Every structure is written in structure tokens, then in C-alpha cells.
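Visitor: Next comes the sequence, and after it the predicted model I'd like to discuss.
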Amino acid sequence: MSPVTVPAIINLDVPGPVISRHLYGHFAEHLGRCVYDGFYVGEDSDLPNEGGIRLDVVEALRALNIPNLRWPGGCFADEYHWMDGIGPKESRPAMVNTHWGNVEENNHFGTHEFMALCELLGAEPYISGNVGSGTVREMSDWVEYLTREGDSPMVRLRKANGREEPWRVRFWGLGNEAWGCGGNMKAEQYAAEARRFGTYCRDHGDNKLYRIAAGANSADYAWTETLMKQLGELGCAYRPASFMQALSFHYYTIPGTWQDKGSATEFGVDDHYRTMAQAARVDELITGHSNVMDCYDPGKNVGLVLDEWGTWWNVEPGTNPGFLYQQNSLRDALVASLHFDVFHRHADRLVMANIAQTVNVLQAMILTDPDSGALVLTPTYHVFEMNKGHQDAASLRVDLPDGLPARQVDGTELRTVSLSASRKNGQVLISLSNLDAGEAADVELDLRGGAVAIARARILTAGDLRTHNTPDAPEAVAPRPHEQVTATPSGLRVHLPAHSFVTVEASLT
């Protein structure tokens, strides 16, 4: 059967909203082996480390131009008391992680270790404060400890713990999932708490805080409206209050039930399509929350943040169910590539997104073997790397005169080809995904307002959607040169094999 042909028009000389690099953000919670045995192995480890931070993990993430890292949670954030994680390690009190595995934590990875990790990564810290079980003073003191210079009680404490100069920490989360593990609050109750906590999280010196309110679960648009009402009045004269600069929401791709989410590696074609349909729903959700925000904030002064997203499968057999360790196949990579195309289309409102999570948890970039110490880059990692040229680039609108090929999945339409494009510094990056499990597609790109010379085309695919990387086969799914990109009189023709992700990098001529 001949591949379906998909015409697409891109006006290279009409740049759209800038795609914030923070849409490629990450998330590290005290959960399973993400922090301990992932990022942090301790100074006595045989693995190369700096202050206990595992250096091969750092090196791999630096190759992604990782823009920010969210910490310490997640649900863990609202039971974490930061004072327990500073000072000499031997003096730090232990705690029980009641959310994830009911294990005891020694607090050896705390504020100073996290900030050292961010400095090694070249990433901005995004700290989630404790609203659920903490106090306003506790979070206010944390902001002061990290960001204030000169002299004050918290400054003196920081200096006593070995850090003379303040850090720059812009991003602060006002709790996490306040509708659930962050306090089981009603929207109105949390909105009042967010006003209070946000008020006392102060700007110190030239460190201007970007306060992110804990927003909705999936399609809870009423929660978003409640928060927007707290910030200002309905209409064009909307001037946001100073205690909150953005609000978040969370959405996970779970094609099964909450009790049986499905296997990361053992699935059929129907499972694949259900997964893609659930992933594609993120477009509907971002649109819905954005529409609510537009009613109150037509000038788009308030940011929307999707600070937890990704696939969620059953844990791998034989692992702690509270550690959320799952494998990562080519199917996960296509979920990621589809999400990024959606994010790029919403760059005018969506200012940050954080995949859950970076190492050894859920849809991870990196898996580390606890026995051999081997490090494995997942298929999802490679999507981030192939797409990094979109960071801080101007989005380019993609018009589709004939629409996109689609199939029906449980009564909903799934478009099986996805693409997005951007330009920056004379370079164009076009990302294309074929979500179809068995049929190829040819995308005919009509490039207007400029000409391009192909610099590099790469493809991420495998013979089977279930293919994944392991210590024994670390490059079973890895980028390879893609030769099936050809010049046409109007632009480029890109061949997309079944279940593949392709990027085309080109220079404007």
C-alpha cells in the first residue's frame, strides 16, 4: 500500500510566539530511586560523583539543555520540611516518606545538594513549597534562606552552612495537588491559602519570584476559574495581583484503569492507539484551561504550567509498587513527541511543562541499574535531545489544507500524523511523528517565505513499538540518520515510516 500523502504549509517568514525553553522542564521527586540511587549516590559511592551527585547522570542531562528541575515533589513536597535537610548530614533528622513506599529518608539530599545539582546541570531550580502540612513562615524563611543577601537570620544560617552568596531561585510552587495529596482542599479553600502563602514569599533584592499556584487535576476547569477570580476581575482591564504569576495543572496518559494501568512493554496495537488517543487529549485540556484564563486575562499575563505529565504504567514486576519504576518503549517516545507538538501550538499561554520524572520513575529520561550501576538512556530521552532546538525558538504555524490522516479509537478521532516547526538564529527545526502502528506517511512540506538547505535529518524508530533500551541493548531505540528527506520545487518531502519520530534541521538560505 502506498503511503498516505499529507500536504503541509509553513510560512518561514511569519514567526509566532516563542517556545519557552521551560516547556522542556523536568521533575525530581523523593520517590523510589529518582533522587537516591538516581541523581544522588553519596560521596562514598564507587560511581564518579561530585558531592554525592552522580556525574554520568549530570552529563547525560546537560546534553538535553535541561532548562529547569522541579523538586522535592510532587506529593512529597507537602510533607517535606526543608530545615530537616540542611546542616551536617549526620545531624539531619530522618523522616518517613508516607506517600511513596513508606520508606525512611535520611535527608542527606536537601537544599544545598539540590542547588549544587542545578548548578552542575545548568538548570534553573523550581522549588515546590509545603502548603499542605507546612506554615507560611516556613516557606517564607526558605525563600529568604536561598535568595537574600546582606544580613538576616536566614542569611546567617545559610552562611553557617557553608554558602556565602545567595542563589537565584525564580520558580516557586505554592504547594502541589492541593485537591488531593496536598491537603484535600476545596478550590476556594486553596485559593485563600495561595493568596496567603504567595504574599509572604518575598522578593529579596533582584531575585523576582515567579509564584506558581497548585492548579487543577486534568479537566477541572472550575478550579482554574476559582484561581483566576482570586487574581483579578473579569474583562479586558485585568491586572493580576502580585502574589501569583502562574497556575498549574497535571495530566497523565493512562489508557487503562487506575487500578490496572497496563504494561510498559507488553501491549498490543489497540493498546497503542488508546495510549495515543489519551496523550492527544492534552491539547483539549490546555485549550480548555487557556479558554478559562482568557476570559479573565485576555492579555495572557498569567502563565499556564503543566508541571506533571507523562505516561503512567504498572510498575515493573518484582519492584516496589510505591517506587513507580517502569520501562520506557518507543510508544513512550511517541507520547512525548506528540505532547511537544501540542506544547508548541500553545506557546502563547503555556510557559512551562515538567515531565514526570527524570530518573527511574514513571516516564524517565534515564534508568540506572541498581546492581551493575549501568546507565540507560530511554527512547523518551532521545525525543528531548532531538527536539532541543525548539527551546526559545519562534514557533512557525503549520497549515494543513487536507487535514491529517485519522482513525477512530473508542469513539474518538485520533490524528495519526503530528508535526510542529520553529526558527531561531537562521535555523529551522521541523518535528514530525507518525503514530500509526502499521502505515507509513509522506509529508509534503510547502515552505514559503524562504528557502532552506537541509543540515541534518534523524529518525527514532524500531521494528516493534514495544522495543526499549536495556543495559544489554542500550541503543535498541536511538536516533539514526534519516535519508528519506528529499527536496521538492516547493520545499521538502519527508517520509515517515510507521511508528516513527523524525526531525529535520535546516538552514535558511
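Guide: Ah, there it is. Numbering: from 1, shown residues only.

Visitor: from here on, contacts and neighbour counts on C-alpha atoms
Guide: Fine.

Visitor: how about residue 18, what does it touch?
Guide: 347, 348, 392, 393, 394, 395 (Cα atoms under 8 Å, 6 or more residues apart in numbering).

Visitor: Could you rerun that using 6 Å?
Guide: 392, 393, 394, 395 (Cα atoms under 6 Å, 6 or more residues apart in numbering).

Visitor: Rebuild the residues you listed as JSON lines, extending it with neighbour count, distance to residue 329 and secondary structure.
Guide: JSON lines is the format used below for those (neighbours: other Cα atoms under 10 Å; distance: Cα to Cα, whole Å; DSSP: H, G, I helix; E, B strand; the rest coil):
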{"residue": "392", "neighbour count": "17", "distance to residue 329": "28", "secondary structure": "coil"}
{"residue": "393", "neighbour count": "24", "distance to residue 329": "28", "secondary structure": "strand"}
{"residue": "394", "neighbour count": "22", "distance to residue 329": "30", "secondary structure": "strand"}
{"residue": "395", "neighbour count": "28", "distance to residue 329": "28", "secondary structure": "strand"}
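
Visitor: Adding distance to residue 250, write these out as CSV.
Guide: Conversion of the contacts of residue 18 to CSV gives the following (distance: Cα to Cα, whole Å):
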residue, distance to residue 250
392, 23
393, 25
394, 25
395, 24
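
Visitor: what's the closest of those residues to residue 507?
Guide: residue 393 (13.8 Å; Cα to Cα).

Visitor: I'd assumed residue 426 was in contact with that closest one.
Guide: No - when contacts are counted by Cα atoms under 6 Å, residue 393 is not listed as touching residue 426 (10.3 Å).

Visitor: what about versus this one:
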Amino acid sequence: MIKRTILAISVTTALAVCGSAFAQVAVTIDTAKPGPVIDKNVYGQFAEHLGTGIYEGMWVGPNSKIPNTKGWRNDVVGALKELRVPLVRWPGGCFADEYHWKDGIGPRNKRPVKVNTNWGNVTEDNAVGTHEFFDLAELLGSQVYINGNLGTGSVQEMSEWIEYMTSPSKSTLAEMRRKNGRDKPWKVDFFAVGNEMWGCGGNMNPEHYANLYKNTTTFIRAPQEYKPKIIASGGHTDDVKWADVLTREVKNDMAGVSFHYYTIPTGKWEVKGAATGFPESQWFSTMQNTLRMDKFIRDNKAVMDKNDPEKKVGLFVDEWGTWYDVEPGTNAGFLYQQNSLRDAVVAALNFNIFHEHADRVRMTNIAQMVNVLQAMILTDKTRMVLTPTYHAYKMYVPFQDATSLPVALENNTTYSAGSQSVPQVSASAARAKDGKVYLALVNTDPNKATEVTVNVGAAAAAKFTGQVLTAAKMDAHNTFDAPNAVKPASYSAQAAGGKLTVQLPAKSVIVGAVE
């Protein structure tokens, strides 16, 4: 596992580099003790029927003048393919527990029109259903994670959905799938029994849900080659009861327990803070609050390790990301927010945390893919813009299915606000599938750069080649008129005097290969 040492110490040595004062932090990568593989699904995505996250943002329909394939925007799909999206979760979220799958099959002009009571009370015409979602997954080359409806659905409904999707037989449901255009069964990689059962999924306690889960999974049957891995709906924030009860009470048919945590600058749901134009105090609180993810994962792992010492069950962080006040003038139920350099730093900090816990964290799904919360992409009719978070995901692509390597930080400085502080530098390393060692570095301080010396084992590394993501302002962001205000730049460093030094700018993310 990756070891992060958090030290609050004074810097006794400073160097003048390019007119700025730098403090040296030492990073040592131990290639002799490889840790668990960082599952590619740690970089999973989430697409809910929420606002313009699917409709308009990705789905325009096959008759749209916007170039599309099977109704899905070519520009958005093309950009997402660059991220090598490993997995997409659908159709929710809270929406999942009001979604009835039979509403989303057959001719689109004959599908029932409903009201999305969770998100904006807008009409839902069910244009995107099971077949359309699998089209998207196939276009992206991604696995699928389907969230079943336990809240307003039934065991029978979920059982029949699985049969419809996965049966190679001549059953009525399999023939219905063929009539609707799909001959061969689909591979459903993951299937969840409900969502946020402590809240919008039914307001129940974990003991009651554990019994419902066991009842449901008894009837989720599929041929072995198409059988999904089943996910249980777990807890959120500092609530570990769900992981505890589920790993004690459910012994079979559970690949993972879900977990949700959103980073809110103010820590208050009523007034969360703005996505741009925020004061430095909210930059600091955002860093502080997002780093809580590490403790929440550790606390859940502790109860899971007690109940499941063989680590058969994963902790799936299938909703996470920043949550701000919606952009002025937009529908409050659409959760549309701008995305700045701050979000890229938050994403990278969480990636490093997930890598550290790769023994249990085998899937995460950021909320959400397009136009909702911490999105990869924002759209406006025919236009599209990539966000800083998108660039962070692309920079971290080499970590998908890489083998984690222990990292030791020495002389790590702190970024402080009053009496409180967070570590200035976060680091993670892994040996990627191409055989190279990759190092990710994050500087949480929006004002001060630092120097990081890099060692591989007892020897200094020779060179570092990669990319750096930073900007002049804390809230720097891309717009439709200025789409490249925040984007990665090439970065390289060569060892000098037997020492490899990486200059880490203020408020930055750097990812590269170490040789």
C-alpha cells in the first residue's frame, strides 16, 4: 500500500528558484514492495437522469443536427473515450429508485412520459433506456454498472430486468429484447440493489435493508458468463453501520458495499459555496473537507476487515466529488455548476487516497459525467468544453490497473489557515501496465510552490517526464468562449548532481513517468 506521512514541521532549508522560495520535500518510491493493483474502475463515471447530464448533454437523438451515433453526441463520446472510461453507472442515483425499466424499452415514441420528482420535476420521456445505455457503453468501450430499483420497484422487477438483459434463451423476456433490436445478451458487469437506502431510496436502517438485499439477490439469476457482480447500498460520510451490518449479515452475492461522500466547501448543505469567485478560505476548507475521505475509508475498512478479513468485499465509492451552489439562473434541481482548477486538485487528492486503499477501494464513480456537479464536460447546445477535472482524469490514465507502490514523504510542509492546516504535498506512485513507474504529485497550497526530490529506492531517479496542470487564479476555469484557459502543459526534469528535483507550482497537479 501507498504510505503517506503527514508531517507538520518547519522548513529549515529554502532555495531561491525562479524568484520564488521553495521548500524541499523528499519522495521515496519503494519499487521492491509492490502493493495491490489499482483497479481501473477506480476511474469510473456516473450518468444519472438529472438535469442535462444525459438529455442534451450526451443524448440528442438520432435525428438531431448535432453529429451523433445512435443518438449519442460524437463530440462528447469522443472526448470521453480519451479518458478510457472503464465503467459507467446508470440510471441513478436517487432516480434509480423511481425508475421502471419497462418504461424505457420499445419504440421511443410510445414510451410513457413521467415526471422526474427527484430532480427538477421535469418530464422524463424515457428516450434513454436499457438499449440506449448499452449503446453508449459500447461506444465508450466501458463496463456497465446498473442500479436496480428497490425503493418503488420489486424483487420481480429486478429479476425480470436481469433476465431481459442477460438471457440467451427463448423466454418471453429474451424474445422481447430481440424484438427491440438486440439479439445477443448483454454482459451486465455490476448490478446494485437500490441506492442510498438510508435516504432517498427508502429511509430504512441497515438491518432491514440487509434482509431485503438477501431476498432480492436470491432471485437475481443469470447465466454464469453474463452474471453481474452485485453491489449493496451502503453508508455515507462518517456512518460505518452499513458496512458493518452488511459484511456481517450478508455472506454471499456481494461484490461490494457502496459509499457516498461529497466535498462541500462550507460543510453546510443549505449554503454550500460558489463554484467560482470564492475566497481563499473556501479553497482551504475544500481541501480540508475532501481529505476527510481518507478517514472515512479507513473507518469503513476497519469494520470490513473485522467481518471480512479475506477482503472479498470491496468498498465502492460510487458517488463522490464537489458539490457547490448551482450556477445563478439555472434550475436548482439540475445541479449545474462550473468546474475550476480547484476541482482538478480535489480530484487528484482523491485519486491518491483511492490508490492508497486499493486493497478495498475497487471502484469509484464521480458525480457526474456531463453537466452535473463535478463534471468532465460542459455543453451548451452545439458547443462543448472540457473541464479541469477532465484533464486530471486524463493525466491519471496510466494508473488504471497499475500496481501501487509504497511512497514515503519526508519534510512535507503544510498549507495553513489560522490554527488549522493540511499537508501541502500529496503523492502516489505505481508501476503501470507499460512497465514504467508513474508518480503523481499535488500541491494544495494556492500561494506557495515547492520542490520535491524524487528517489526510487535508495537511488535518485534520473528523469521525470509528464504533464503539469495549474493556473494563475484559484478559480481559473474553461468557458465556451475560452475553452483552453486551464489545460495541462508538458513537464520534464533531469537529475543534476545526483538528485532529481521536480518543481511543484502552487495549486497544481503533476503526473509523469520516473526513470
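Guide: Looks like it came in fine. The shown structure was predicted, so the numbers you read here are calculated from the model rather than taken from an experiment.

Visitor: so what number do they get for TM-score?
Guide: For this chain pair, the superposition-based TM-score is 0.94 by TM-score structural alignment, normalised by the length of the first structure; 494 aligned residues with a Cα RMSD of 1.5 Å.

Visitor: And for the counterpart of residue 254 of the first structure in the second structure, the neighbour number?
Guide: Taking TM-score structural alignment for the superposition, residue 254 of the first structure sits opposite residue 264 in the second structure. By other Cα atoms under 10 Å, 23 other residues sit near residue 264 of the second structure.

Visitor: list the contacts for residue 264 of the second structure?
Guide: 272, 323.

Visitor: any idea how far residue 270 of the second structure is from it?
Guide: To residue 270 of the second structure, residue 264 of the second structure is 10 Å away according to Cα to Cα, to the nearest Å.

Visitor: swap in residue 241 of the second structure?
Guide: In terms of Cα to Cα, residue 241 of the second structure sits 26 Å off from residue 270 of the second structure.

Visitor: So if I had to pick from those two, which one is more boxed in?
Guide: residue 241 (17 against 8).

Visitor: could you say which helix or strand contains the alignment partner in the second structure of residue 69 of the first structure?
Guide: Alignment note (TM-score structural alignment): residue 69 of the first structure maps to residue 88 of the second structure. Assigned by DSSP states H and E, residue 88 of the second structure falls within strand 87-90.

Visitor: and if you look at residue 487 of the first structure?
Guide: Going by DSSP H and E, residue 487 of the first structure is part of strand 485-488.

Visitor: now residue 119 of the first structure
Guide: helix 111-121.

Visitor: how much does the helix or strand just after that helix stray from the second structure?
Guide: Using DSSP H and E, the next helix or strand after helix 111-121 of the first structure towards the C-terminus is strand 124-128. Superposed on the second structure, strand 124-128 of the first structure shows a mean distance to its aligned partners of 0.4 Å (mean Cα distance after the TM-score superposition for the first structure).

Visitor: Helices along the stretch 201-350 of the second structure, start to end?
Guide: Secondary structure of the stretch 201-350 of the second structure by DSSP state H, counting those that start in this stretch: the helices cover 206-218, 241-249, 280-290, 292-307, 341-356.

Visitor: Just name the most buried of those helices.
Guide: Most buried of the helices of the stretch 201-350 of the second structure by mean neighbour count (mean count of other Cα atoms under 10 Å) is helix 341-356; its value is a mean of 25.

Visitor: Which residue numbers in the first structure does that helix align to?
Guide: Using TM-score structural alignment, helix 341-356 of the second structure pairs with 330-345 in the first structure.

Visitor: Grab the two from the contacts of residue 18 of the first structure that are most spread out in space.
Guide: 392 and 395, at 9.0 Å, using Cα to Cα across those.

Visitor: Number of residues surrounding the residue nearest to residue 329 of the first structure when sequence neighbours are not counted?
Guide: Nearest residue to residue 329 of the first structure, sequence neighbours excluded (Cα to Cα, 6 or more residues apart in numbering): residue 468, at 4.3 Å. Residue 468 of the first structure: 25 surrounding residues under other Cα under 10 Å.

Visitor: Now check the second structure for the residue matching residue 468 of the first structure.
Guide: That one, residue 468 of the first structure, aligns with residue 477 by TM-score structural alignment.

Visitor: Could you check how far its match is from residue 491 of the second structure?
Guide: 21 Å.

Visitor: do the same with residue 399 of the second structure
Guide: If you go by Cα to Cα, the gap between residue 399 of the second structure and residue 491 of the second structure works out to 18 Å.

Visitor: what's the answer for residue 431 of the second structure, then?
Guide: 19 Å.

Visitor: So which of these two has more stuff around it?
Guide: residue 431 (24 against 16).

Visitor: wait, doesn't residue 91 of the second structure sit right on residue 50?
Guide: No - the criterion here is Cα under 6 Å, and residue 91 of the second structure misses it with residue 50 at 9.2 Å.

Visitor: ok, back up a step: right, and the helices of the stretch 201-350 of the second structure - which one's nearest residue 497 of the second structure?
Guide: helix 341-356 (29.7 Å).

Visitor: which SS class is the residue most central in space within the second structure?
Guide: Residue closest to the mean C-alpha point of the second structure, counted by Cα atoms, centre = their mean, is residue 366 at 2.8 Å. Following DSSP: H, G, I helix; E, B strand; the rest coil, the label given to residue 366 of the second structure is strand.

Visitor: In the first structure, what sits opposite it in the alignment?
Guide: Aligned partner of residue 366 of the second structure by TM-score structural alignment: residue 355.

Visitor: contacting residues around its match?
Guide: So residue 355 of the first structure contacts 26, 308, 309, 310 (Cα under 6 Å, 6+ apart).

Visitor: rerun at 8 Å
Guide: 24, 25, 26, 27, 307, 308, 309, 310, 363, 364.

Visitor: what about stretch 127-145 of the second structure, how long is it end to end?
Guide: Terminal-residue distance, stretch 127-145 of the second structure (Cα to Cα): 19 Å.
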